[in-house]
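Trainee: give me a 3D structure for the following:
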Amino acid sequence: MEISGLLLMIVISLTGFSGSRSWAARLKIEPMVKGCTSIIDWARHRKRRREDIKKDNNNGDLCVGAEEQILGSNQPDIDDCVVGDNQDEEGEAMVEVSPSDDETGDGNESSWSMDCSTVVRVKTLHISSPILAAKSPFFYKLFSNGMRESEQRHVTLRINASEEAALMELLNFMYSNALTASQAPQLLDVLMAADKFEVASCMRYCSRQLRNLSMTPESALLYLELPSSVLMAEAVQPLTDAAKQYLAARYKDMTKFHEEVMALPLAGIEAILSSDDLQVASEDAVYDFVLKWARVQYPRLEERREVLGARLARYIRFPYMTCRKLKKVLTCTDFEHDAASKLVLEALFFKGEPPHRQRTLAAEESATSNRRFVERAYKYRPVKVVEFELPRQQCVVYLDLKREECTNLFPSGRVYSQAFHLGGQGFFLSAHCNMDQQSSFHCFGLFLGMQEKGIG
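Mentor: Here you go, the predicted model:
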């Protein structure tokens, strides 16, 4: 346990709000203990994420008691400790975090999950209830819930030392609508404090400031791995959307950053797989990558099945996988058999739909987060194959190319289909735009190619 500082009492006057009721907030600063760190320290030591991070720093106590004494018996009276001669002027605004519970307690302390008994420092602040209540539903409930008509004017808030700076910034914002913090680590700490205190305006401010900063893979992952209560906040959605878009754009060619992508946590993989613009050969390649990543990150079969079934399967677009690969899905032990059967059956039903119906299903899902019927920009275009066994083994292969796609091949472009198989041999279709060497005219052609044995 690291303890810094001495017992310290600071009184700041925040009166001067005409007609307001003055309250005294005592801020108890707890010593630094393992697990009670800032958001950046917490992220720096984070391990692989298998599910949404919970509030592991959900610490502190809130005490509201009619007989609470702000100062000890050997301390001067609080009125003698007010900073400044003019009581009508607002002082510096400072306070700390509180949980997002509807209950403020029945006079006893309600813990945030950490039991820290040693108080390093104590700050006593005068606060204006109308200002805080106007910005925070938490404080509104606190000041109006059972104490409006009482003589109680004391609130004790217990926090960890690492949260002090963020909480002071938060109260400053509630008085001035501005922050002095401008760097990502400090803004994230204030964002966490604003979430606990239910100060939505500060959350929006922090989210906007963070979006204006340069994004990096580390910062993007940090935004996506915030505690689930923060991620669900409407004010944070633009920030997480920007982080997802950044990761999807940076790693759209997964083969170029293979090792880097393989080391990403679950939140990063989800962001990449949700993109329509992945530069992948086919959806078969996406499926193979997901299995490879899951086996590396989650060696235990039970955990791997849970992650694949509950988190990653929704991002694999099974309807665009080849039938050959779908057969392998049915026998893959990484998926629960019932779940795999459902995914394959859904994919086959989609493949059996006429093209106009497929486009309708894709359009219906394009506006949602579930985009399993939306085709990606594959390097190898999907084909529809109808196989016949009689009177002889044969197949009919359909490759859809729009007019504009053919136009875009000019002057020397090529597009290839996914492989299909007949009699154990792999084939593919291709469309080329070439210049005839003799006539110097451009020509367009469709071709059937044969794979070498063992490929595909």
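Trainee: every contact and neighbour count from this point should use C-alpha atoms.
Mentor: OK.
Trainee: pull out the buried positions in the strand of greatest length in the chain.
Mentor: The strand that spans the most residues within the chain, counting by DSSP state E, is strand 425-435. Counting neighbours by 16 or more other CA atoms under 10 Å, one finds that the buried residues in strand 425-435 are G426, F427, F428, L429, S430, A431, H432, C433, N434.
Trainee: so what secondary structure elements neighbour that strand?
Mentor: strand 414-417, strand 420-422, strand 442-450 (3 or more CA pairs under 8 Å, 6 or more residues apart in numbering; DSSP states H and E).
Trainee: go through the first one and flag the buried ones.
Mentor: Neighbour-count burial for strand 414-417, with 16+ other CA under 10 Å as criterion, is recorded at R414, V415, Y416, S417.
Trainee: wait, doesn't the third one sit right on F447?
Mentor: No: here Y416 does not reach F447: they are 9.4 Å apart, not a contact under CA atoms under 8 Å.
Trainee: that older thread, contacts for the longest strand of the chain, please.
Mentor: With CA atoms under 8 Å, 6 or more residues apart in numbering as the test, strand 425-435 has contacts from 399, 409-421, 441-453, 455-456.
Trainee: again, only this time at 6 Å
Mentor: Contacts of strand 425-435 with the rest of the structure, by CA atoms under 6 Å, 6 or more residues apart in numbering, involve 409-410, 412-417, 419-421, 441-451.
Trainee: which PyMOL command selects the buried ones in the residues you listed?
Mentor: Applying 16+ other CA under 10 Å to the contacts of strand 425-435, the buried members can be selected in PyMOL as follows:
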select buried, resi 409+410+414+415+416+417+419+420+421+444
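Trainee: what's the span of stretch 412-420, first residue to last?
Mentor: In stretch 412-420, first residue to last residue: 25 Å (CA to CA, to the nearest Å).
Trainee: quick one: the spatially most central residue of the chain and S207, what's the gap?
Mentor: Centroid-nearest residue in the chain, with CA atoms, centre = their mean: L224, separated by 2.7 Å. Going from L224 to S207 by CA to CA gives 12 Å.
Trainee: to check against the first, give me the structure of this:
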Amino acid sequence: MKELNTDLFDPRTTLMEPDFSRAVTPLADADGDDFAFAFNDSNFSDRQLRIEIMGDTPESRPDSEACTSIADWALHRKRRREDIKKENILDLAECPEEQILNDNQPDMDDCEGCENQDEEPVAMVEESPSGDEAANSNDSDWGMDCSTVVRVKTLHISSPILAAKSPFFYKLFSNGMRESEQRHVTLRISASEEAALMELLNFMYSNTLSTTTAPALLDVLMAADKFEVASCMRYCSRLLRNMPMTPESALLYLELPSSVLMAEAVQALTDAAKQYLAVRYKDISKFFEEVMALPLAGIEAIISSDELQVASEDAVYDFVLKWSRTHYPKLEERREILGARLARYIRFPYMTCRKLKKVLTCNDFDHEAASKLVLESLFFKAEAPHRQRILAAEESATLNRRFVERAYKYRPVKVVEFDLPRQQCVVYLDLKREECANLFPSGRVYSQAFHLGGQGFFLSAHCNMDQQSSFHCFGLFLGMQEKGSVSFAVDYEFAARSKPTEEFISKYKGNYTFTGGKAVGYRNLFAIPWTSFTAEDSPFFINGVLHLRAELTIKH
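Mentor: Okay, here's the model as predicted:
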């Protein structure tokens, strides 16, 4: 018989540090890697895994089978965290000081970031004890608290398969073993984790899960995070994304990044939860009371959306202020939340100047921060339209979207006001080609309100039927907000331009006395049919944007 060359297996050989970028590439990410036939089969295994299952208190036993909903799962998990904290406090109080030192208890300061984590997995490589070592062995009590082992499971495992899926197992199996016969590994878990761990181990062989409920998948996801199996976390996330969401489940998914160590593995699920909330509550006015009750993470998901259907950005600002005052009655806390979390999602550049003045005097915001936000907004408003579009495009690729315009019910306008020689304002309104096209055959779009002489006005663009020629055309009107017996006389002028470098060309001008909230304007502003106005080669659209100007002066 040929002699085996044992030099290759010399235990005295220096172990190199593992290269995780190469060694732990998840097998689940590759097609066709199915080793289900080898699971718990001694013929395809090189080690034994001993799973010691610790008893749970009845209150902290969140078996996923008993959780019929996401809300149940979240409630059980919260209780479990609280029970773990209580047990740790009891352990510190009842155990002698030297035992605490021997067990390498972490400093309390080091645990601040671990509040949302369950206990760390306890794992050890069991050596073959001999002589007095066997008699004095206390491995069964290593890392133990006051709980006891209620049962033990032993599985045959393949270390290459587990190590390829998990940095945790890679480090465990390459931990400088001294004797080749050390083939027993022990894991110690709580009874509530047993089902999830068995699913996780099966997944590491087969790349599939047998569980189909959301609570059970969340249990597996948390176990996968604990044992660093990112491929299983992504698999669970994908299954959860394909299930119908509810506001409760979406809010729970938003909390996952702060509850797990490998947050990037659940990012797709978190993004889906944000999108669900943004779509469900895009019209805040329809679900006002429900939205007011949402936590901070839910509010961030909603107001960060570009598709939020609101009258104007002023309405977003008012809502955020109302919500923050309800949930954070203490001024210091409210300022912190607004400044550090919520202010970034308010598109201040699209707020009216009147509302921006109120921001400067609002006590809920830090004065220095408010001044910076308002100044930035005014500079943006002063930019030429093409520069505004460039700034918005640059921010579209970033998380900061303060220059990106939402789908407002009332279109933002730029207003330049003069007091001398008489009260006058110039109002600029930009409409995109697709916005104008959507007006056909009888739609209309309104601008934000602007003020002159203490009275509120607005512009409205219409798709009208020309009364003489019987074809559709583009119309523009000036209206006054106030209704009743108010009488107000103005001189007005409507203008447009066909090139950014040219002056606005006057289309119509005149004078009008407003009474009872009436409006003045022209049904066919450009004296052309609608098809010519909205054509791709229309001279009135500059880079797909129609530039309009309304100049108003109080008539004395």
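Trainee: find me the equivalent region of stretch 384-403 of the second structure in the first structure.
Mentor: Aligned using TM-score structural alignment, stretch 384-403 of the second structure spans residues 354-373 in the first structure.
Trainee: should've said stretch 290-309 of the second structure
Mentor: Aligned using TM-score structural alignment, stretch 290-309 of the second structure spans residues 260-279 in the first structure.
Trainee: next one: stretch 336-343 of the second structure
Mentor: Using TM-score structural alignment, stretch 336-343 of the second structure corresponds to residues 306-313 of the first structure.
Trainee: need the distance between the two termini of that stretch.
Mentor: So stretch 306-313 of the first structure: terminal residues 10 Å apart, CA to CA.
Trainee: now do stretch 447-462 of the second structure
Mentor: End-to-end distance of stretch 447-462 of the second structure (CA to CA): 12 Å.
Trainee: what range does that stretch cover in the first structure?
Mentor: The alignment of stretch 447-462 of the second structure onto the first structure (TM-score structural alignment) spans residues 417-432.
Trainee: now the longest strand of the first structure on the second structure. Mean distance?
Mentor: Once fitted to the second structure, strand 425-435 of the first structure is off its aligned match by 1.7 Å on average (mean CA distance after the TM-score superposition for the first structure).
Trainee: next, count neighbours for the alignment partner in the second structure of K28 of the first structure.
Mentor: Matched by TM-score structural alignment, K28 of the first structure corresponds to I53 in the second structure. By the criterion of other CA atoms under 10 Å, I53 of the second structure has 21 neighbours.
Trainee: ok, now C114 of the second structure?
Mentor: 14.
Trainee: is the equivalent of T240 of the first structure over in the second structure part of a helix or strand, or is it coil?
Mentor: Mapped onto the second structure by TM-score structural alignment, T240 of the first structure lines up with T270. Per DSSP: H, G, I helix; E, B strand; the rest coil, the secondary structure class of T270 of the second structure is helix.
Trainee: make sure H356 of the first structure is indeed in a helix.
Mentor: Yes: the assignment for H356 of the first structure is a helix, going by three-state DSSP.
Trainee: how close does it get to F318 of the first structure?
Mentor: Taken as CA to CA, the span from H356 of the first structure to F318 of the first structure is 19 Å.
Trainee: who has more neighbours out of those two?
Mentor: Taking neighbours as other CA under 10 Å, H356 of the first structure and F318 compare with F318 leading, 27 against 9.
Trainee: report the buried residues of stretch 338-352 of the second structure.
Mentor: Neighbour-count burial for stretch 338-352 of the second structure [16+ other CA under 10 Å]: 338-339, 342-352.
Trainee: closest to R80 of the second structure out of the residues you listed?
Mentor: Checking these against R80 of the second structure with CA to CA, the nearest one is L342 at 31.2 Å.
Trainee: nearest residue to that closest one other than its sequence neighbours?
Mentor: With CA to CA, 6 or more residues apart in numbering as the criterion, L342 of the second structure has its nearest non-adjacent residue at 6.7 Å, and that residue is E300.
Trainee: how many neighbours does the one you found have?
Mentor: By other CA under 10 Å, 20 other residues sit near E300 of the second structure.
Trainee: also K342 of the first structure?
Mentor: 12.
Trainee: D318 of the second structure versus the counterpart of it in the second structure, what's the distance?
Mentor: With TM-score structural alignment as the criterion, the equivalent of K342 of the first structure in the second structure is K372. Between K372 of the second structure and D318 of the second structure the distance is 19 Å, computed by CA to CA.
Trainee: before we move on, what about E82 of the second structure?
Mentor: Using CA to CA, one obtains 37 Å as the distance from E82 of the second structure to D318 of the second structure.
Trainee: same question for E300 of the second structure.
Mentor: Taking CA to CA, one finds E300 of the second structure at 15 Å from D318 of the second structure.
Trainee: same check on V413 of the second structure?
Mentor: Distance of V413 of the second structure to D318 of the second structure, computed by CA to CA: 19 Å.
Trainee: which of the two has more neighbours?
Mentor: Between V413 of the second structure and D318, counting by other CA under 10 Å, V413 is the more crowded of the two (21 against 11).
Trainee: what lines up with that one in the first structure?
Mentor: If you follow V413 of the second structure across to the first structure using TM-score structural alignment, you land on V383.
Trainee: ok, its match touching L399?
Mentor: Yes: proximity of V383 of the first structure to L399 meets the contact threshold set by CA atoms under 6 Å, at 5.0 Å.
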